[in-house]
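Asker: okay, sequence plus prediction incoming.
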Amino acid sequence: MFKRGPSLENDEVVGFDDEASKVIKRLVEGPVESLDIIPVVGMPGLGKTTLARKIYNDPKLSYEFFSIPWVYVGQEYKIKDIYLRILKCFKKSIEDHLNDDVDTLAKVISDFINKGGRCLIVLDDVWVAEVIDDVKKVFAENKKGHRIMMTTRDRYLATYANTEPHDLKFLNGKESFELLEKRVFGKGSCPDELVELGKKFAGNCGGVPLAVVVIAGALRGRPNTNDWVRVQKNVAEHFYKNTQAGCLKFVEMSYNRLPQEVQTCFLYCGVFPRGFDIPSWKLIRLWIAEGVIKPQQTYTPEEIAEFYLNDLVNRNLVILMRKKSDGQIKICRLHDMLHEFCRTEASNKWLFQQMHLTSDQAIPSIQDKDTCRRLCIQPSILNQFLLDKPIAEHVRSFYCFSSEQKQIDLPPNDIKHIHKAFTLIRVLDVEPVKFLSPKIFNQLYHLRYVAISGEFKSLPPSFGKFWNLQTLVINTSTSESTLEVKADIWNLLQLRHFHTNIPAKLPAPATTTGKTSCLQTLSMVAPESCKKDVLAKACLLKKLSIRGQMASFLEPKGGISNLEELKCLEHLKLLNDVLYINKTIHLPPAFFRLVRTVKKLTLVNTRFSWSDANKLAQLEHLEVLKLKENAFIGDSWKPEIGGFSALQVLWIERSDLESWMASSHNFPILRHLVLISCDKLKAVPLGLVEIHNFQEMRLDNSKEAVKSAKEIESKKPKFKLTIFPPETDSKDTQ
């Protein structure tokens, strides 16, 4: 009658002792007179149900709670079944209630609860918010400190139940090997000759218990090294083929609930190599170039794509590796188990084809034009692939990524085969390959996205004919200090993002009339390119990075005055590329008026006086301020009262600052403070304690300020303080 949920076997539980203690503490010591919900959230296979079972069976809870019903919910739940399962905890026979409606059942359960002591209801595998709302109805009176513990893989849902859910951690290497050993050898131990291989297997599982269990199942009963080596060569296949263990079945459950467009975005993440750190900007731009983001009138493609990526992270299908200073996703990654799901499903749907060596060390043939139009190739076999002079006119996307970020030097004659093989290519991301000249791509007029590397001194005029180009990424290793752009980029009406690793010298627009450029990102350009006609043409820019000699640019009548043309500018970075400065330069008095729309400002090596910093307080939309490598010089900073009204993140790096006075009057909503290599700073202003939003601080190599930082931590509950290098316990050094 009642559904039994999928879970790991319960005979060996590894790595959950600390996690269980934390959740039990919250269940027992939470609000005394009100209902509290403790969600346990994590990716598929991470062991949420296993942890919940461990907590459920803990003797301490049976002492603290009068009754503890366990209910598996699942995707296809019925609230009546949930109510009946709860009721069964209070009555041996529920035959009399099988025909009751849900409201009657809720009332019956509520009456039982009111007669007893504290009640804890465990809801396993919750997928929708309605379940939480319906179960809360049985607690008509919440004055006993009743609890609900729930497991879910959806962070949106977890935070709906409680703004501070319990995020289940991944197993560490030692725990993963311990679990593997128990699953393979039971009460025995791993033979010495297999320990090294066993640790590799455990590491390959990425800290996910279900992945460890699946691999252990493949190893069980195979006691010799040769068998283990054979399994090692096909680890990914075991994730998919072992349907009895249901490893990827867990992923499929989440995948099937995604909207079709988001499903494609998720599978598309598989084009990156296993274990690859994926920059969010790259993933988003590729989604757009591939046409998987459907245009909408209300939002830009970038906004829609960012929403989808956040959705995948909140559903625990994509792992958040690093955040930007404003809290948005900067780097993400697929767990190996999820990567295998994406790769296999994408292949089944002909979304893309992975090119890798077969068992006989051969390169598989390219699938025909009626199937796959996207190719991903490992850098190690690119040379061998090109030697065959492939012809694939049907291919529209070609990818070559390197997890080690190494460049590949290929013979020029081999490289030429890339543009000959893919004459109708639209997306080309081959940054590990080192090209001698970008002219090789002259005939690829269909390109929408290009990311290439090489010894480029200039961008040739031929790039001005790529009418469909949306994103252009150029990384050059030339000895030149700038990249001269000879192409008429103002004629590229689809170009939205232009990235270079050295300052680009932009051409002047042929005419100031006509349609404005669609450029949203220019990262980075030389100061002399910031002329009035150039910025007037690029008036829709949201992100601008300027690098070069800033002294003349920052003069009252210098190029900085042309920034007034940019009415949509949100992110601005000024990097002064001069090693020694003879004179102090100043922020122009009108700076705040020129960039008043800016939300994020980064200043590097500008060496302004700290008195100039107070001018930045007039930027009413400024949320993130990064001051790096002596952006300001001097030994003291005393901000004026009433400034920085919107600032949430303050980052100070490599500064000679010794004394800093500040409080809630200067930074009323500051949330996050970062101090890096501020080794002369004597103290973090204690007045920051008064800021209600202030919740996180990071100190790197700023040891003089550690004592004051700890004092702030002691006075603010739930405050996160990170100190690097970590302080060594005196006992450990003896």
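Answerer: Perfect, thanks for sending it. Residues are numbered from 1 along each chain as shown.

Asker: can we go C-alpha only for contacts and neighbour counts from here?
Answerer: Will do.

Asker: contact partners for residue 650?
Answerer: Residue 650 makes contact with 624-626, 670, 672-674, according to C-alpha atoms under 8 Å, 6 or more residues apart in numbering.

Asker: surely it is in a strand?
Answerer: Yes. In this structure, residue 650 lies within a strand as judged by DSSP: H, G, I helix; E, B strand; the rest coil.

Asker: can you tell me the SS state at residue 472?
Answerer: At residue 472, secondary structure determined by three-state DSSP is strand.

Asker: going through the contacts of residue 650, which ones are buried?
Answerer: 624-626, 670, 672-674 (16 or more other C-alpha atoms under 10 Å).

Asker: restricted to strands, list these.
Answerer: Filtering the buried ones among the contacts of residue 650 for membership in strands, criterion DSSP state E, returns 624-626, 672-674.

Asker: one more to weigh against that first structure:
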Amino acid sequence: MAESAVGFLLQRLAPVFDNKVKLFAEDQAEVIHLKGWLERIKAFLRIADALEDSDEELKVWAKQLRDVAHEAEDLLDELQLFQVHNHAIGFSIYLRVRNMKARYRIVHELKNINSRMKTISSTHERFRHKLDTASEASSSNYTGNAWHDPRGDALLLDNTDLVGIDRPKKQLIGWLIKGCPGRKVISVAGMGGMGKTTLVKQAYDDPEVRKHFKACVWVTVSQSFKVEELLRDLAQKLFSEIRRPIPERMESMCSDKLKMIIKDLLQRKRYLVVFDDVWHMYEWEAVKYALPNNSCGSRIIITTRKSDLAFTSSIESNGKVYNLQPLKEDEAWDLFCRNTFPGNSCPPYLIDICKYILRKCGGLPLAIVAISGVLATKDKRRIDEWDMICRSLGAEIQGNGKLDYFKTVFNLSFNDLPYHLKYCFLYLSIFPEDYLIQRKRLIRLWIAEGFIEAKEGKTMEDVANDYLKELLNRNLIQVADTTSDGRVKTLRIHDLLREIIILKSKDQNFATIVKEQSVAWPERIRRLSVHGRLPYRQQHRLASQLRSLFMFGVVENLSLGKLFSGGFKLLSVLDYQDVPLKKFPVADVDLYHLRYLSLRNTKVKMVPSYIIGKLHNLETLDLKKTPVRELPVDILKLQKLRHLLVYRLKVKGYPEFYSKHGFKAPTEIGNLQSLQTLCFVEANLDYGMIIRQLGKLSQLRRLGILKLREEDGKAFCLSIGRLTNLHALSVASEGENKFIDLRFLSSPPPFLQRLYLSGNLHELPSWIQSLHSLARLFLKWSCLKHDPLVYLQDLPNLAHLELLQVYDGDTLHFRCGKFKKLKVLGLDKFDGLKQVTVGKDAMPCLERLSIGRCELLKNVPSGIEHLTKLKVLEFCDMPDELMKTICPHGPGKDHCKVSHIPDVYSTYWRDGGWDVYALDNFSRDCCPRSGTVMRSHEPRIQWKL
């Protein structure tokens, strides 16, 4: 992590040398000096990070360097703060003198840092030989000591040792011996410890496979990959396999010569080559041309932790990718008991404890085996010992040598990360156990922390999304939920990985996690995440270097001033989401550096003007789900503001679903030129002035407008036509019968992906048909005279369509071969609808269909049996006559049409919530309103930007 700290500091120094941050000459000289030291030492830090866990002296050296980098970062931010104060209007002479003294102190401390850097650098010379040797060693990333590689054990396992292997093994063998005669690449991908090597070795050793191929070779790839060594290893194993003598002077052959030899050996043979644990694409690129693309049915298997590598290497040959999944619950329990209680079953009094510990393993075979090895040594009669492991699994991981196995496998993946991704990954340690992390929230936090490097042609959000994709690609984090159009919505991290990164985060002083029973806090806290009640004995700590503060599950109404003393002058992130806060929390605190402020789902009602105007660096202001209804004009001073969210949902009754309260924005909202997200502005309060201002916000990507007046339609269209970067647009009229005039929008935003229109349209805008990127379309109260499906059916990327009180006709016809990408369809409040027809090959991807409040619809859609991928069919407040036609008991004449659908529900709105009935629970007298299985107060489908 010293590499990350130094790399991050060098990144923070860039504005100084680009003249974006003005310093005095003496300050500048010290900063230049510091930059020189950092650049000279940075080249060795990746190797040092990989070795520090096994070398105590090196670990101390890396910590010293990391501390210096953190202190230098703090001093630079302090300098910037003093410069701002010096240029403030009306600044007194006394305060100027005081700030000058403080600046001289900082310059003195910068000199001290440079002196310490000189000492650290001279000490570094003692490590140079060690680091150089490690960088050349083939096992440099295995910590430098003799480390037991678990892949070797995976090659020796018997079938009796394995669980859950039969189904994936059968799939893999089928791909190997069947199919076209051309050469195919099969990739097996998954996180470290998932069992990729084990699975492939079982298929590789299967007698049917060995008999099918004339030459079978297994090559284990190391992280310190060298082309000649890999090719030489492959060639030697091939000569041994076909029982031919190895050519003389092979040890000195170049890579081209080795490729020619390998290609000649395999040209006329049906071969199988396995490359186990490939880390980088260039490893595959270096060897693929040595493997002939013959017509003998040859196969290549690659195992890798990186999903993009698996996909790219296989797609070239129309091959296959097997994404290895965690063990199922019963399989995981079987493996756990085999290793924890050999020859016995789990004692009944330990079952709950064992189930909890097993859940932490997340179906990861290596984690299950590692934890089982620890538990197998525990006294089965001492329940307290087992319970202690439940409550302190992190400490067990840190102190138990039996778990080094699992930690080292994880460290291989962590050390392979570039320095900027290490910080992003460690940041996940701030979230509580089992917490679903919102993608947008995480990206905005990364940006606020300064982890994201600017790249030409991309916004910071685009780059942050690339970082997130890379972590997902490396299988270090997992997607928990996606939107209907395929975007990542929430993320999760494997429980044991979370325990390990918490330990690493603590060791590196990256973040401090505080729980009710936490141990004492460190002296210097950079990021503080409070889980649950804050221990009172720890309050009033000095927090002048604190960068981020999070509250999770805190039920106390805390103020910053009471929480700590000494101020928060360097605070960048303040996240109070879901805390029962009643007042704006930063009344008496100078937060010039604050970039992220979230009061989401708090009880804050007002934003004080004298505070908000001081947050000059604020990038995200999240007031979603708060009672705030108006923002002061001082918000216009925040020229760096990128995301402004101020709204809450109305859920008083069925008609209120999909409705929101927005906020009154300052008239000159167009001055906030950096805005990318603006949700939701009430537009009927200023005679259309805000609507005309919107056209100035050229960076907008998400825009939500409420209560748009009919007479502002032309101005609205002119403004929207200028927002060429817009990806999501939500517009609501002043009421159900009010008109939204979109006739003047001749050129809609070209990249629009999500469109939500609530209001009377009379006719569907013709430009909707040109939105080739449109993935989600929600229409409400449209009152169209013509069938809208005709205009929407050819949209190439439409995945989610919701129509609420949209059309007065009696028939909806989904024509053959249309709506090719549609996955979710909702039809609600079609008062005249009597028939829905689904043509053959229409909506071939549809997974969810909801039909609600169509009182004249007495039968299920004709042709619904053609929807072979349909997983959920939901009827909301539909007539009993229709429900009886699909009842599995009695006269259900249409039951056979829906029998292929896994989940069929009937839901009814009662007393402020949904009563939900499953088809299988309908009573034998065919009443669809008995046998309640769920009660929900949430909207059936929420309209989200």
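Answerer: Noted; the coordinates are in hand. Source: prediction; values computed, not measured.

Asker: quick TM-score on the pair, please.
Answerer: TM-score for the superposed chains, counting by TM-score structural alignment, normalised by the length of structure 1: 0.84, backed by 689 aligned residues with a C-alpha RMSD of 3.6 Å.

Asker: please report how far residue 530 of structure 1 lies from residue 493 of structure 1.
Answerer: 20 Å (C-alpha to C-alpha, to the nearest Å).

Asker: which one of these two is surrounded by more residues?
Answerer: Neighbour totals were compared for residue 530 of structure 1 and residue 493, and residue 530 leads with 22 against 17 (other C-alpha atoms under 10 Å).

Asker: ok, the more buried one - contacts?
Answerer: Counting by C-alpha under 8 Å, 6+ apart, residue 530 of structure 1 touches 559-560, 562-563.

Asker: quick one: which of these is nearest to residue 132 of structure 1?
Answerer: Nearest to residue 132 of structure 1 among the contacts of residue 530 of structure 1, counting by C-alpha to C-alpha, is residue 563 at 51.2 Å.

Asker: okay, now the closest residue to the closest one other than its chain neighbours: neighbour count?
Answerer: Leaving aside its chain neighbours, residue 563 of structure 1 sits nearest to residue 594 (5.8 Å; criterion: C-alpha to C-alpha, 6 or more residues apart in numbering). As a burial measure, residue 594 of structure 1 scores 19 neighbours (other C-alpha under 10 Å).

Asker: residues in contact with residue 594 of structure 1?
Answerer: Counting by C-alpha under 8 Å, 6+ apart, residue 594 of structure 1 touches 560-561, 563-564.

Asker: who wins on neighbours among those residues?
Answerer: Highest neighbour count within the contacts of residue 594 of structure 1: residue 560, with 24 neighbours (other C-alpha under 10 Å).

Asker: tell me the secondary structure for that residue?
Answerer: Here residue 560 of structure 1 is helix, with the state taken from three-state DSSP.

Asker: can you tell me how far it sits from residue 535 of structure 1?
Answerer: Note on residue 560 of structure 1: its distance to residue 535 of structure 1, by C-alpha to C-alpha, is 11 Å.

Asker: ok, which pair from the buried ones among the contacts of residue 650 of structure 1 is furthest apart?
Answerer: Going by C-alpha to C-alpha, the pair spanning these furthest: 626 and 670, at 13.3 Å.

Asker: now the strands for the stretch 451-600 of structure 1?
Answerer: Along the stretch 451-600 of structure 1, counting by DSSP state E, counting those that start in this stretch, strands occupy 458-459, 471-476, 483-485, 497-505, 521-525, 543-548, 571-576, 600-604.

Asker: and which of the buried ones among the contacts of residue 650 of structure 1 is nearest to residue 589 of structure 1?
Answerer: residue 625 (18.5 Å).

Asker: OK, contacts around the aligned partner of that closest one in structure 2?
Answerer: By TM-score structural alignment, residue 625 of structure 1 lines up with residue 776 in structure 2. Applying C-alpha under 8 Å, 6+ apart to residue 776 of structure 2 gives the contacts 484-485, 753-755, 798-801.

Asker: repeat that for 6 Å
Answerer: 754, 800 (C-alpha atoms under 6 Å, 6 or more residues apart in numbering).

Asker: follow-up on the earlier one: out of the contacts of residue 594 of structure 1, the closest to residue 377 of structure 1 would be?
Answerer: Distance to residue 377 of structure 1 across those (C-alpha to C-alpha) is lowest for residue 563, with 42.6 Å.

Asker: the closest one matches what in structure 2?
Answerer: Using TM-score structural alignment, residue 563 of structure 1 sits opposite residue 720 in structure 2.

Asker: what about the helices in the stretch 501-650 of structure 1?
Answerer: Along the stretch 501-650 of structure 1, counting by DSSP state H, counting those that start in this stretch, helices occupy 532-537, 591-594, 610-613.

Asker: from residue 637 of structure 1, how far out is residue 662 of structure 1?
Answerer: According to C-alpha to C-alpha, residue 662 of structure 1 stands 9 Å off from residue 637 of structure 1.

Asker: what about these two, which has more around it?
Answerer: Neighbour totals were compared for residue 662 of structure 1 and residue 637, and residue 637 leads with 20 against 17 (other C-alpha under 10 Å).
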